[in-house]
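Undergrad: Provide a 3D model corresponding to the input given below.
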Amino acid sequence: MKSIACYHYISVFFLWILFITKGFAAFQNVSHKRDITNIKILMDKPDSIVSDKWNFANKDNEINNYLSKTMNNVIVNFYYNDKESTEKKSKNEYEDYVKFIIEQLKNSNYDMFILDEKFIFSDVSNIESSYIQDTFHELNIHNYYLNLSDFFEKNKNKMNNNAAFNEIFKNVYSVTSDNNIYDEDMVKGGFNNNILYGLPFEMDLDVEYIVAGQGNQTIQNDNNKILTNIADDDKLLATFVNFMITNGLNNETPDEKSYYNILTNKLEKNKLEEELLIPFSKFIKDKIDNKLTTINNINSFTLNNVYKNFIYNEGNNRSFYGKASHFCSIVGQFENNSLIQLSLLHKKSVRNKKYLVINKNSKIDKDMLFQVALQLSSSDFQTAKYELSCKLPAYNFNVINSNFSNHTYFNNIIKQTSDFVNIKKMFESQFGAPYMEVRAFLPEALKKFIIDGNAKPVVDMLENIQYLVMDKILL
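TA: Down below sits the predicted model:
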């Protein structure tokens, strides 16, 4: 009996030890999990070409591996709105996109945002927009962004050993670097009223992909058809701006000031319809399709449709007007990469800048979010991201001569780009409408003009954009 009792005693003792051990291990595991902070970042939904190269599970792992070198207590995950249309074909789709971002900024679902420059301060102007107020019930959306200037001031004497902090402090916040890795336009894009809200994160460019055999022909003098997704309002607007620049100067000297004065000059001379709008409509019909008689015709030119046409049609007489971020996907479709040539319009291209913004309403410690934002905005991280997914760094390729292992020809094209076009600046005026209003109304007006040839509504709208002509009615 003693042996049986002893056996039971020993069994109970070991069960108790096992329970305590497992409980302690579970406690350690919970404690460990509590030390990890999960940071959620909202980005735009990748288009159908880029999405093939952006595997979220893999990219999140690679990004977190990078972060673990300096911060081992955070995990970053990227998200997008699955219901978002990657091509905004109407004002309503654009408004839904803006409303979703504003709603996420108001709550704490996402801690950071990757925001397009066409959004970040696009509601800001000298004149308040009744359209923005009535549609989005917000003015000064940037009030939801964390003021990063405060954090740079607070830490400027404390973080001397932080390479990412020093780099961004010198090149973005205080601009004390003689050889800045960012150009002035890139830096200014993250500021509003001298307060820094957005850190340069990445950029994209409008480029033309040409199948070898066509030579170095460009979009405005090529006799062949051009495949481009004019269904997308942003692409149509960028195409219009490129056309303005390449065809609106005549024999004038093409300096930056003249680019951004084209619209004003044409309006003042009453030459907008004759010298810009009618030639633009002719260009669209000659180069894309001469049967654009309905909105449905125009909206059939989606990215997916034109890209398939470009990839799968045989012959050399075709080109695709896409984005630089499409490069890795496109060259992967050809056995011989040298078959694809890239062209920039007169060494000019509409540049799409993106900025990293911290949500002021996030429940996560703001000092930690600031530290993570510095790492994700560093030139080292941007270089690594470019190698992984063809996402162009925001920095100047001519200043940081990174030894990329791939894309040599592509890098050379980017380095030869002498200037970028700021699409928002093309429509700026002292007492004009904010860009968000331009973006909402102008593409639909251009589509209607291409269909019916009536330029007056577009002229009236552009006058309203430039001069806030109150007796002219937006469509």
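
Undergrad: hey, let's count contacts and neighbours off CA atoms from now on
TA: Will do.

Undergrad: helices or strands up against the strand ranked longest in the chain?
TA: Taking DSSP state E as the assignment, the strand of the chain that covers the most residues is strand 198-211. Here strand 198-211 touches strand 319-323, strand 340-343, strand 348-358, helix 366-377, going by 3 or more C-alpha pairs under 8 Å, 6 or more residues apart in numbering; DSSP states H and E.

Undergrad: quick one: Phe136 and Ile101 touch, right?
TA: No - with the criterion set as C-alpha atoms under 8 Å, Phe136 and Ile101 do not qualify as a contacting pair; they are 10.7 Å apart.

Undergrad: picking that back up, beyond the longest strand of the chain, next helix or strand please.
TA: Reading on from strand 198-211 to the C-terminus, the next helix or strand found by DSSP states H and E is strand 226-227.

Undergrad: packing partners of that following strand?
TA: Helices and strands touching strand 226-227, by 3+ C-alpha pairs under 8 Å, 6+ apart, are helix 303-312, strand 319-323.

Undergrad: residues in contact with that strand?
TA: Counting by C-alpha atoms under 8 Å, 6 or more residues apart in numbering, strand 226-227 makes contact with 219, 287-288, 306-307, 309-310, 318-321, all of which sit outside it.

Undergrad: please repeat the previous calculation with a cut-off of 7 Å.
TA: Strand 226-227 has contacts (C-alpha atoms under 7 Å, 6 or more residues apart in numbering) with 287-288, 306, 310, 318-321.

Undergrad: winner for burial among the helices and strands packed on strand 226-227?
TA: strand 319-323 (a mean of 23; mean count of other C-alpha atoms under 10 Å).

Undergrad: give me the distance from that strand to the chain's centre.
TA: Between the mean C-alpha point of strand 319-323 and the mean C-alpha point of its chain there is a distance of 17 Å (C-alpha atoms, centre = their mean, to the nearest Å).

Undergrad: alongside the first, I'd like the structure of this one:
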Amino acid sequence: MKYPDDPMIEDMIEWGNEYEYLINNYFSENVKNISIFNDVTISFEFYEGKLYSYNNINYINTYNFIFNSTILGEYDLMIIDDSFLFNEVALMECYYFEYYFDRKFSENNYMDLSKYINKESLKHHDPKILEKCKINKKLYALPYDSDFDNLYFRSNDSNINSIVKNMELLTWDDLLELGNETSSYPLVISLGYSEDMINFFIEYTSNYYNLTKEYDSNFYKVFYNDSSTYLYNSFFDFFNKYTNFTNDYIVNGFPIDGLYEFFMGDSLFFKGKASYSYDFQDIPYISSTLPPKFISVKYNKYLIINNNSNIDKNILVEIATELTSKEMQLYRAKYFG
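TA: Just a heads-up that it's a prediction; the model follows:
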């Protein structure tokens, strides 16, 4: 499982130990009457998995790690980001996967859960996220964790509140203009991690185009049809206005940089994940809102059972089902946001 990118976590090792302790504590307190869990202890191993906008070598290294660990059966259960799940059959692909990896890697190495888990036990999951757990209508993963973007602001500032109350109607371009009227440096967007860069571009694009399959099954054509030039130029202009034609800070900045400027009063907003609200809960006058147009990407993590594990598959299914249960999700939200 990847460490969170929460800039307010000072010691990741300590956080990981606490995470493992509390998950096992949940099992000991909540499912102690189920005999199958009596001798179960869950041990987590975390990896950094930070993917930088200026270098893709970490992406390749992380995928190699997932690939080799799965093949060798080093982990019985794995929690995988949506950046890596089913990448061999993704909408947009890299030649690297076709050249080095099996096109049926997930189907051959992730356990088909369709035969083990009934639909009734999956009702608490978002149907759209659950659909992403399937290949050819077979269930190979379970939704484990979900997050989305927020803008954090000081609720005791009347200028900011006047902007926030109209956020659902604003575009990112509107927000930048309104911010410039209030402050010389109104917004911090740290995009040093590649997923942040890509996801922000999707959020920006979604202000102007409906990027849903339900609306248009060919929505992705907006990125290369006749309107794409206007889109890319608009996105480029947004950054130029924001950075005064110096884009290095945005590309090389990380959440900790944006958080520092927010706390120092050099930014009206801090763009971070909704789960960060757990860290802000004891700080006075810090509130949050969805991004412009109330549109955010979602960050999903999925749990898979390794077909190469030597542990009884029925036991692993029971553990996986409990780890992704509604009760467990609420429990994790309480302690980790």
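
Undergrad: may I have the TM-score of the superposed chains?
TA: Superposed pair, TM-score by TM-score structural alignment, normalised by the length of the second structure: 0.82. Supporting alignment: 310 aligned residues with a C-alpha RMSD of 2.7 Å.

Undergrad: tabulate the helices and strands packed on strand 226-227 of the first structure (TSV), appending distance to Asp206 of the first structure.
TA: Output for those, formatted as TSV (distance: least, C-alpha to C-alpha, whole Å):
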stretch	distance to Asp206 of the first structure
helix 303-312	14
strand 319-323	5
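
Undergrad: quick one: terminal-to-terminal distance for stretch 311-330 of the first structure?
TA: Separation of the first and last residues of stretch 311-330 of the first structure by C-alpha to C-alpha, to the nearest Å is 8 Å.

Undergrad: likewise stretch 69-77 of the first structure?
TA: Here stretch 69-77 of the first structure reaches across 17 Å from its first residue to its last, counting by C-alpha to C-alpha.

Undergrad: residues contacting that stretch, please?
TA: By C-alpha under 7 Å, 6+ apart, the list of residues contacting stretch 69-77 of the first structure from outside reads 35-41, 60, 64.

Undergrad: buried stuff in that stretch?
TA: Within stretch 69-77 of the first structure, the residues scored as buried using 16 or more other C-alpha atoms under 10 Å are 74-75, 77.

Undergrad: same check on stretch 212-231 of the first structure?
TA: Of the residues in stretch 212-231 of the first structure, 212, 214, 217-219, 222, 224-231 count as buried by neighbour count, 16+ other C-alpha under 10 Å.

Undergrad: got it, and stretch 357-364 of the first structure?
TA: Burial within stretch 357-364 of the first structure, assessed by neighbour count using 16+ other C-alpha under 10 Å, is assigned to 357-362.

Undergrad: can you check stretch 101-116 of the second structure too?
TA: Buried positions in stretch 101-116 of the second structure, judged by neighbour count with 16+ other C-alpha under 10 Å: 105-107, 109-113.

Undergrad: return the member of these nearest to Phe200 of the second structure.
TA: When those are ranked by distance to Phe200 of the second structure (C-alpha to C-alpha), Ser106 comes first, at 28.3 Å.

Undergrad: the closest one: what's its closest spatial neighbour, skipping adjacent residues?
TA: Once its chain neighbours are removed from consideration, Ser106 of the second structure has its nearest residue in Phe86; the separation is 6.2 Å (C-alpha to C-alpha, 6 or more residues apart in numbering).

Undergrad: that neighbour -> the first structure?
TA: For Phe86 of the second structure, the aligned position in the first structure is Phe121, judged by TM-score structural alignment.

Undergrad: that older thread, tell me roughly how far the longest strand of the first structure lies from the second structure on average.
TA: On the superposed models, the aligned residues of the second structure are on average 1.2 Å from strand 198-211 of the first structure, with distances taken as mean C-alpha distance after the TM-score superposition for the first structure.

Undergrad: matching residues in the second structure for stretch 446-464 of the first structure?
TA: For stretch 446-464 of the first structure, there is no aligned range in the second structure, judged by TM-score structural alignment.

Undergrad: buried set for that stretch?
TA: For stretch 446-464 of the first structure, using 16+ other C-alpha under 10 Å, the buried residues are 446-451, 454-455, 457-464.

Undergrad: which of the residues you listed fall in helices?
TA: Using DSSP state H, the members of those that fall in helices are 446-451, 457-464.

Undergrad: farthest pair in those residues?
TA: Taking C-alpha to C-alpha as the measure, these span a maximum distance of 22.0 Å, between Ile451 and Asn464.

Undergrad: okay, now the residue nearest to Phe136 of the first structure when sequence neighbours are not counted: neighbour count?
TA: Beyond its immediate neighbours in the sequence, the residue positioned closest to Phe136 of the first structure (C-alpha to C-alpha, 6+ apart) is Lys99, lying 6.4 Å away. Each residue near Lys99 of the first structure was counted by other C-alpha atoms under 10 Å, and the total is 16.
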